[in-house]
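1. This is the structure alone, sequence omitted:
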C-alpha cells in the first residue's frame, strides 16, 4: 500500500470485508455513482465524507487515513489518559473557555 492510495486501499478492504460493492456503499450513503473511485488516484476525502464512511463501516477515521493500524474506535477517556500532563491542562483550559462562552451566550 502506498501512502498516496492508503485511504482507498483501506476503504476497498472494508467494502470487501463487509461483502459489499462500491456502488452499494454509494447508494446507501447517497453519494453520486462512482464517486468513491475518485480516491484511487490518491485524492483525499473531505472531513465530512471521511467521518461518514468511518461511521458506516464502524471504524475510526484515523484508521481509514492511515494514522492508526487498528480499526477500533478509540474512546475519549482512553485518549485523554494518554495525554501528557501539559496537554491535559491545555485541553482543560480550552474546555473551560468554551463552557464559559456557552453560559454567557445563553443569557
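-> Okay, I see it. For clarity, every value in this text was computed on a predicted model and none was experimentally measured.

2. Only C-alpha atoms from now on, for both contacts and neighbour counts.
-> Fine.

3. Just the strands from the chain, written as ranges.
-> Here the chain has no strands by DSSP state E.

4. Nearest the geometric middle of it, what residue?
-> Ranked by distance to the mean C-alpha position of the chain (C-alpha atoms, centre = their mean), the top residue is residue 61 at 2.1 Å.

5. ok, now which ones touch that residue?
-> Contact analysis of residue 61 by C-alpha atoms under 8 Å, 6 or more residues apart in numbering lists 50, 51, 53, 54.

6. again, only using 7 Å
-> By C-alpha atoms under 7 Å, 6 or more residues apart in numbering, the residues touching residue 61 are 50, 51, 54.

7. Just give me the closest of those to residue 41.
-> The shortest approach to residue 41 among those belongs to residue 50, at 16.2 Å (C-alpha to C-alpha).

8. Tell me who's in contact with that closest one.
-> If you count contacts by C-alpha under 7 Å, 6+ apart, then residue 50 has residue 61 around it.

9. Below is an additional structure, to be compared with the one above:
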C-alpha cells in the first residue's frame, strides 16, 4: 500500500473545504476526469499544475507540497509578526480607533 503524500492529503483537505466534488473541480480547472484522484498514487504535480491548483484553492504552492504549514503566504499572522513592537502598538491604536468609529456609526440613527 502506498503511503499518502503530503500533497495529496492537503489536496483532499482543500477539496473538502471547497464543498465541491473532485470531478467538479477537475472540470473547472479543465483537467481530465480522475486527474486529481490520480495523485493518490504518490505522483507529484508538475510545477504548472501545482500553481494552477494552488491558485484555484487560494493557498500557496509551498503549503500544498508541505514546505510550510501556513496555507497563505500573506497570512495576517506572518505580516504582524514581521512588525517591531512600535509598529505593533501603532497597529493596535489604528484598530482601536477604527472599531470606535464603527461603533459610533452603528449607533447613529438611519436617515
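-> That came through, no problem. Note that the coordinates shown come from a computational prediction; the quantities given were computed from them, not determined experimentally.

10. Can you pull the TM-score for these?
-> The TM-score (TM-score structural alignment, normalised by the length of structure 1) is 0.65; 76 aligned residues with a C-alpha RMSD of 2.1 Å.

11. for structure 2, what spans make up the helices?
-> Remark: helices assigned in structure 2 by DSSP state H are 6-18, 22-29, 47-57, 61-64, 76-81, 85-107.

12. got the angle between the third one and helix 6-18?
-> Which is helix 47-57 of structure 2. Calculated by axes from the mean of the first three to the mean of the last three C-alpha atoms, to 10 degrees, helix 47-57 of structure 2 forms an angle of 30 degrees with helix 6-18.

13. got the angle between helix 47-57 of structure 2 and helix 22-29?
-> Direction vectors for helix 47-57 of structure 2 and helix 22-29, defined by the same axes, to 10 degrees, enclose an angle of 110 degrees.

14. To what extent does helix 47-57 of structure 2 diverge from structure 1 after superposition?
-> On the superposed models, the aligned residues of structure 1 are on average 0.2 Å from helix 47-57 of structure 2, with distances taken as mean C-alpha distance after the TM-score superposition for structure 1.

15. start and end residues in structure 2 for the top helix by length along structure 1, please.
-> Secondary structure of structure 1 read by DSSP H shows that its longest helix is helix 85-105. Under the alignment (TM-score structural alignment), helix 85-105 of structure 1 falls on nothing in structure 2.

16. and that helix, which residues are buried?
-> With burial defined by 16 or more other C-alpha atoms under 10 Å, not one residue of helix 85-105 of structure 1 is counted as buried.

17. do the same with stretch 24-42 of structure 2
-> Neighbour counts over stretch 24-42 of structure 2 (16+ other C-alpha under 10 Å) mark 25, 26, 36, 39, 40 as buried.

18. contacting residues for the first one?
-> Contact partners of residue 25 of structure 2, counting by C-alpha under 7 Å, 6+ apart, are absent.

19. From residue 34 of structure 2, how far off is the aligned residue in structure 2 for residue 27 of structure 1?
-> Residue-level alignment of residue 27 of structure 1 against structure 2, with TM-score structural alignment as criterion, gives residue 27. Applying C-alpha to C-alpha, to the nearest Å, the value for residue 27 of structure 2 to residue 34 of structure 2 is 10 Å.

20. what do you get for residue 47 of structure 2?
-> In this structure, residue 47 of structure 2 and residue 34 of structure 2 are 19 Å apart, going by C-alpha to C-alpha.

21. And for residue 2 of structure 2?
-> Here the distance between residue 2 of structure 2 and residue 34 of structure 2 works out to 18 Å (C-alpha to C-alpha).
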